[in-house]
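Peer 1: sequence and predicted structure are below.
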Amino acid sequence: MDDRTPSVAPHQHPDLRLSFGPAAFAYAAHRPDYARAAARWALESAPGPRVLDLGAGTGKLTATLVALGVEVVAVEPDPAMLTELRRSLPAVRALQGSAEAIPLPDASVDAVLAGNALHWFDMAVAGPEIARVLAPNGVLAGLWNVLDDRVEWIAGLARAGGGAAIGPRDTFTGWRAETARAHLPKDGGAARFGSAEQRHFPHGQLRTADSLVATLATRAGILVMPERERNAALSGIRAYLEKEPETARGEFTLPMLTGVLRVRRL
């Protein structure tokens, strides 16, 4: 899933929340995976190996979890995204469902992870659902891939992209300020969650100017724009990349971090 911080709760923005399906193939092709060290830290205190990737999209985080050797089940509401996940990871059990209606039994997983998706959940409903499927002492963690705006040209890119392509939570500075506890359950029903922990891990993605523009074009804020506005926004980003020495010629490593927000079910 994705990205921009809306002016009201994301679950109240169906156009944004459900904008990814038509771009499922591009999402699968261009979105980055997640730093393995980040996923490893998210899971380090889980009581067992059973992991739910919730809001799994096309399986970017799912693939990272498979590489770590845990037992993964993926749940995704969008049929097009789910089709891409099943195509790329046919051995993974992948179910249609949502954070607010998880198609799994009580206490059936040791950890629930969400990659660039936790901010889309309606936690008033999803919090008790997540608590229901988590085993005692299970872990809930959100992971976000963010641009490292401590790097000068990334800070410039964020300004060139504007709020639609690169929102406050899409850069490291914004993520660190906005994410802590903001998207975690306030109440897990009969269960409770402990104190939140936040960490970030170095990550990167090999890109060209063209492929970075294609990546940013899969952002929810861009996807729901009228075509003329979308083209203008992407043209501005392309013009910026074509004049920056770090990005104007050939391939470069996009400086990123995978941020993690982790909490334990008590």
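Peer 2: Alright, I've got the coordinates.

Peer 1: rest of the way, CA atoms for contacts and neighbours
Peer 2: Will do.

Peer 1: how far off centre is the helix or strand hosting residue 175?
Peer 2: Counting by DSSP states H and E, the element that carries residue 175 is helix 172-179. Relative to its chain's centre, helix 172-179 lies at 14 Å (CA atoms, centre = their mean, to the nearest Å).

Peer 1: what number of residues lie near the closest residue to residue 31 other than its chain neighbours?
Peer 2: Of all residues not flanking residue 31 in the chain, residue 215 sits nearest, at 6.0 Å (CA to CA, 6 or more residues apart in numbering). For residue 215, the neighbour count with other CA atoms under 10 Å is 19.

Peer 1: alongside the first one, take a look at this:
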Amino acid sequence: MTDVHGSAQEGFSREAKTYSLGRPDYPEELLGWLGGELDIGAGKEVVDLGAGTGKFTALLMRTGAQVTAIEPVAAMREQLSEKLPGAKVLHGTAQAMPLAAQSIDALTCAQAFHWFANERSLHEIHRVLRPGGHLGLVWNVRDESVDWVVEMTRIVERYEGSTPRFHTGLWRQAFSGARFEPLRLREFSYQHVGPPEQVIVARVLSVSFIAALPEEQKQRVAEQLRELIASHPDLKGRSEVAVPYRTEAYSTRALG
């Protein structure tokens, strides 16, 4: 059994460039959260687990900490190294990190923890963190108080199947053991601004299970999104749109 879910391995391998193009970055306010909640700064050793193309890694590097990005999908690592040539990038998984025990001060998972939310992964995360070390989990969640955002989600979710997703909340079950303090949540508002082809079409095509679809089905998804853009009064004729997000940032600490 592989440590990387099939949808992630196939979809992210196929569409790493689309992921890099279409995924939103993160709110500036997270820099304060990284320092205040996770005690990340100069002199600290930090890991970005499931780093993907490095969108969150770039934010971590701005803290002055020593950052190591760990990512199992080769195509994603290539995008990360191209975007952040100074980054330390390692192949590894949440279940097997190439790190010594109690060697890091903090670990983050951005847009990733739902893929490996199980006891085995948390055991490995606990192994590499120093006692009292910090764990941060971050997700950009589309703001569905906006009607056309709801329509985006409707187009996506018909293909979801049993793929692990943040919105199910099942990832929380991994914390039922006693290895970590209770999770603390901070929320931030964010807008992904850009051409609709980038922030709507490429964003949806970067979703793992959409990226893994046969080409004909993937093109049908893109057509539905373009129909939405062409017909909705808040989107049609616009060269730039703002997709609203709610960024959820969870923090906890490893118990001794």
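Peer 2: Thanks, I have the structure now. Since the structure is predicted, the reported quantities are computational estimates derived from the model, not experimental observations.

Peer 1: quick one: classify the residue nearest to residue 31 of structure 1 as helix, strand or coil.
Peer 2: helix (DSSP: H, G, I helix; E, B strand; the rest coil).

Peer 1: need the counterpart of it in structure 2.
Peer 2: Alignment note (TM-score structural alignment): residue 215 of structure 1 maps to residue 203 of structure 2.

Peer 1: and its match, what does it touch?
Peer 2: The contact partners of residue 203 of structure 2, by CA atoms under 8 Å, 6 or more residues apart in numbering, come to 18, 19, 21, 22, 23, 24.

Peer 1: closest to residue 89 of structure 2 out of the residues you listed?
Peer 2: residue 19 (17.8 Å; CA to CA).

Peer 1: now which residue in structure 1 aligns to that closest one?
Peer 2: Using TM-score structural alignment, residue 19 of structure 2 lines up with residue 27 in structure 1.

Peer 1: next up, the contacts around the equivalent of residue 254 of structure 2 over in structure 1.
Peer 2: Taking TM-score structural alignment, the alignment pairs residue 254 of structure 2 with residue 265 from structure 1. By CA under 8 Å, 6+ apart, the residues touching residue 265 of structure 1 are 131, 134, 136, 137, 138, 139, 140, 191, 192, 193, 194.

Peer 1: what's the distance between the residue nearest the centre of structure 2 and residue 220 of structure 2?
Peer 2: Most central in structure 2 under CA atoms, centre = their mean is residue 111, positioned 1.7 Å from the mean C-alpha point. Going from residue 111 of structure 2 to residue 220 of structure 2 by CA to CA, to the nearest Å gives 25 Å.

Peer 1: what about residue 57 of structure 1, neighbour count?
Peer 2: 32.

Peer 1: now residue 91 of structure 1
Peer 2: 10.

Peer 1: how about residue 231 of structure 1?
Peer 2: 14.

Peer 1: so what does it match up with in structure 2?
Peer 2: Per TM-score structural alignment, residue 231 of structure 1 is aligned with residue 219.

Peer 1: cool, and residue 103 of structure 1?
Peer 2: Per TM-score structural alignment, residue 103 of structure 1 is aligned with residue 98.

Peer 1: excluding its backbone neighbours, what's nearest that match?
Peer 2: residue 92 (6.4 Å).

Peer 1: show me what contacts that neighbour?
Peer 2: With CA under 8 Å, 6+ apart, residue 92 of structure 2 has these contacts: 70, 71, 72, 98.

Peer 1: which contacts among the residues you listed does structure 1 share?
Peer 2: Shared with structure 1 under both residues aligned by TM-score structural alignment, their matches' CA atoms under 8 Å, the contacts from the contacts of residue 92 of structure 2 are 70, 71, 72, 98.

Peer 1: what residue in structure 1 is paired with the residue nearest to the centre of structure 2?
Peer 2: That one, residue 111 of structure 2, aligns with residue 116 by TM-score structural alignment.

Peer 1: before we move on, the earlier item: and the residue nearest to residue 98 of structure 2, how far from residue 52 of structure 2?
Peer 2: Counting by CA to CA - residue 92 of structure 2 and residue 52 of structure 2 are separated by 12 Å.

Peer 1: find residues that contact each of the two.
Peer 2: With CA under 8 Å, 6+ apart, residue 92 of structure 2 and residue 52 have common neighbours residue 71.

Peer 1: C-terminal to the helix or strand harbouring residue 222 of structure 2, what's the next element?
Peer 2: Per DSSP H and E, residue 222 of structure 2 falls inside helix 215-231. Next along the chain after helix 215-231 of structure 2, taking DSSP H and E as the criterion, comes strand 241-253.

Peer 1: give me the mean distance between that next one and structure 1.
Peer 2: Here strand 241-253 of structure 2, set against structure 1 after superposition, deviates by a mean of 1.5 Å using mean CA distance after the TM-score superposition for structure 1.

Peer 1: what about the residue lying closest to residue 85 of structure 1 once chain neighbours are set aside, which SS state?
Peer 2: Distance criterion CA to CA, 6+ apart; nearest residue to residue 85 of structure 1, sequence neighbours excluded, is residue 58 at 4.3 Å. When classified by three-state DSSP, residue 58 of structure 1 comes out as coil.
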